[in-house]
Structures are given as C-alpha cells and as structure tokens.
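Undergrad: Pasting a predicted model and its sequence here:
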Amino acid sequence: MEKLPGNTVLLLIDVQKGFDEPIWGQRNNPGAEENMARLLKAWRTTNRHVIFVKHLSVYPDSPLNKDNPGCAIKEIVKPLAGELIIWKHVNSAFIGTDLEEELRRKGYETLVIVGLTTQYCVSTTARMAGNLGFHTYVVSDATAAFGLTGPDGLDYSAETVHALSLATIHNEFAQVVDTGTVMKAL
C-alpha cells in the first residue's frame, strides 16, 4: 500500500450496539472495534475526514431500528460534534443517501472502509465504491462477520464468511489490507 493521500476518508459502517445482540449468532474478529478505534484516532490526529454510516432498520423488532437502543453507535468509536453521520436503510451506504455527492463535492477519491458486517454492508459499500471509481481499501481486521446458513442448509462459520467476503472484493472492487498497513501508510 502506497502512502495515503491527506484527504483519504475513513468510512465507519454500522458500528452499532445492536450488533452485540445474540440474535446475530457467532461472530469472528472480536478485536475489530479496537482496530476501528485505532484508525479513528489516527484519522482525527492527522485531521483527515471521517464519515460514520448508521443503518436504520425499517423493521420494528430489529436491534438496528431507530427506536431501539441498539441503533446507537458504539462508544468506542463515538462520533464527535461536527463529524458527518450518513443514515441508510439498505446495505450500501451509497443508495438513498448523499454519500457520493458529499465525497465528490469535497474532492475525496480514496476511501478506507471499516465496520460491520463484512458480508453485507461493508462489502456492498466497497463494491459500489469501486464501481463508482473511488480508490477503496477494506481493513480486514477492522471488520467482522457473522456465521451463516446457506440455501443448502450448510452452516458457514463467521471466519469462513469473513474470509470469503473479503476474497470476493479483493483486487476487483477494493484492496484488502490490515490495520498495521493502513497505519504505516498515513
């Protein structure tokens, strides 16, 4: 990874308390939020732009519904006054939001993406970012996945889902890197 431009945006996707609920099942990478916090601190220290994305589920019983406490962003990466929060209702942070307009208006071309969950909102946003022409990085150890059951009834561990989700975007839509690599490139 080359040196990141000074205007590289850190995009924190759906780092919400509701993902701590047991309904999601087994999760990998328990240290993801600590790595997100390390990157966030570095971004703030170097006066780089940070954007938070928050999922607002339309389902009343969802932990991510706006009326439930799980909708709140986790304290470890709590936004500061003045930091932008984009609200979305679908997997991609680009659909139904002004994220692309915000990035283009300010001339941002490089994104570093972290957050939850790897297989859904992180990878969907990374795919769209790549297709829209942004230089996109996804930080493997600052994202996490939950296990899934396939249509054939086979269970896939959180580790497998995470690894395959990253493999399907690497070198096609984004470069997959780790926290240490990003920190060295600042």
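TA: Yep, that arrived.
Undergrad: hey, let's count contacts and neighbours off CA atoms from now on
TA: Noted.
Undergrad: Can you check which strand is longest in this protein?
TA: Identified as the longest strand of the chain according to DSSP state E is strand 135-144.
Undergrad: What are the buried residues along it?
TA: By neighbour count on 16 or more other C-alpha atoms under 10 Å, the buried set for strand 135-144 is 135-144.
Undergrad: for the helix or strand just after that strand, packing partners?
TA: For strand 135-144, the following helix or strand on the C-terminal side (DSSP states H and E) is strand 148-149. Strand 148-149 sits against strand 155-156, with contacts defined as 3 or more C-alpha pairs under 8 Å, 6 or more residues apart in numbering; DSSP states H and E.
Undergrad: Below is structure B, check it against A:
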Amino acid sequence: MQNSPGALLIIDQQQGIRRLDRPRNNPGAEERIAARLARWREAGWPLVHIRHISREPDSVFAPGQPGALFQPEFMPQAREQVLEKNVPDAFINSGLERWLRVRGIEALVIVGVASENSVEATARSAGNLGFATSVVADACYTFAKADFSGRPRSADEVHDMAMANLQGEYARVLSADELLAARPTP
C-alpha cells in the first residue's frame, strides 16, 4: 500500500440503479469510477465495494433480485472487500469502520451513487469518525427530484448541493483529474 491515497469506496454500483427512469447528472461517472477502480487494482490499494440490500421485499435491491447484483464492470475481485448496507450510510451495521481501523486505513476516496443519499451519508460519517475523506464529484451521480417545498430540482442541482454540504466540513470534494494530479502513479 505504498503511497496509497486510502481505501476506495465504490457505493451502490448495482444493476438496479440503471432501472431508475429519471434524469441524472454526470453521464460519464461510471467511466470515471471504472478508471479509479482500475488504478486501485493496479496499485494494490484497498478497495471496498458497498452494496445496498433493501429490507423491502418488492425493492429492486431486495436480496435475490437481479437489481441487487453488481454491474458487470464493477464486479468485485476475490481480494476486494464487499460490504452490504440497508440504510444510506455505509458505516451503519456493515462492519466498515472496523474493517478500516483493523487495517490502519485513515483515508477514504468515495465514488458512486446517489450523491445526496448514500454518498453524502457515508462521507458525513467518515468525516465525523476522523477519516481523511475525499469525494470525487464527477465520479458520483444522482437523479432529479423535488425539494422539500415541492419544487422540481435538476440532477445537477441536487448533486451540487450535496457536494456543497460536504466540502470542507466532512470531506474534500474534487474532480477525478484533481485526484489523479494529487496522487502518485502506481
């Protein structure tokens, strides 16, 4: 793990997320996630694949449903850690904190979906737990939705607000290119 930027947390890259029929942002996010995954694999840095398993039997993410499976391009390899969660925050009842602490991992790089949901919840906990946390903004994505007042918000607006909520207080928010520039080449 020499010169490791920390563990890469890939959040909820499951087949079911492709079934959401709403406008989304960052259409190239999966390619940037895949590039980070390839870099971590090449360097032998720690990787954690986080999968959402719903408690609702009719959910696309319910156990045994095709939607709960990883997308083929993000299929974990044998040496990579896989953790399951059933709430947005990947630290809740998953063993993630213990897995990181036992290995002496103090820094995290977070990518995945959804920016304002699982990504933001996980990054907030990571920051609160004292991990040096980076969120790769253009390797995260989300979907359009209405705000609390019922006003429609674009996926870009939802994503940008989530990144603003994290920046500086819970995490360092940067682009994939900025992450590459800040890290050594394996």
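TA: Yep, that arrived. Every value quoted in this text rests on a predicted model; they were computed, and no experiment measured them.
Undergrad: Surely Phe173 of the first structure and Thr136 touch.
TA: Yes - Phe173 of the first structure lies in contact with Thr136 (C-alpha atoms under 8 Å); the separation is 7.2 Å.
Undergrad: what residues are shared contacts of those two?
TA: Common contact partners of Phe173 of the first structure and Thr136 (C-alpha atoms under 8 Å, 6 or more residues apart in numbering): 126, 129-130.
Undergrad: Format those as CSV; extra columns: neighbour count.
TA: Listed next are those as CSV, based on neighbours: other C-alpha atoms under 10 Å:
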residue, neighbour count
Ala126, 30
Ala129, 24
Gly130, 20
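Undergrad: now, which of those residues sits nearest Asp155 of the first structure?
TA: Ala126 (25.1 Å; C-alpha to C-alpha).
Undergrad: Please, which helix or strand holds the counterpart of the closest one in the second structure?
TA: Under the alignment (TM-score structural alignment), Ala126 of the first structure maps onto Ala123 of the second structure. Following DSSP H and E, the helix or strand that holds Ala123 of the second structure is helix 120-128.
Undergrad: Show me how far that helix is from its chain's centre.
TA: 11 Å (C-alpha atoms, centre = their mean, to the nearest Å).
Undergrad: likewise stretch 106-121 of the first structure?
TA: For stretch 106-121 of the first structure, the distance to the chain centre is 5 Å (C-alpha atoms, centre = their mean).
Undergrad: what ranges do the helices span in the first structure?
TA: 32-45, 99-105, 123-131, 158-169, 179-185 (DSSP state H).
Undergrad: Dump the ones you listed to CSV, plus distance to Val58 of the first structure.
TA: Output for the helices of the first structure, formatted as CSV (distance: least, C-alpha to C-alpha, whole Å):
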stretch, distance to Val58 of the first structure
helix 32-45, 25
helix 99-105, 20
helix 123-131, 19
helix 158-169, 25
helix 179-185, 33
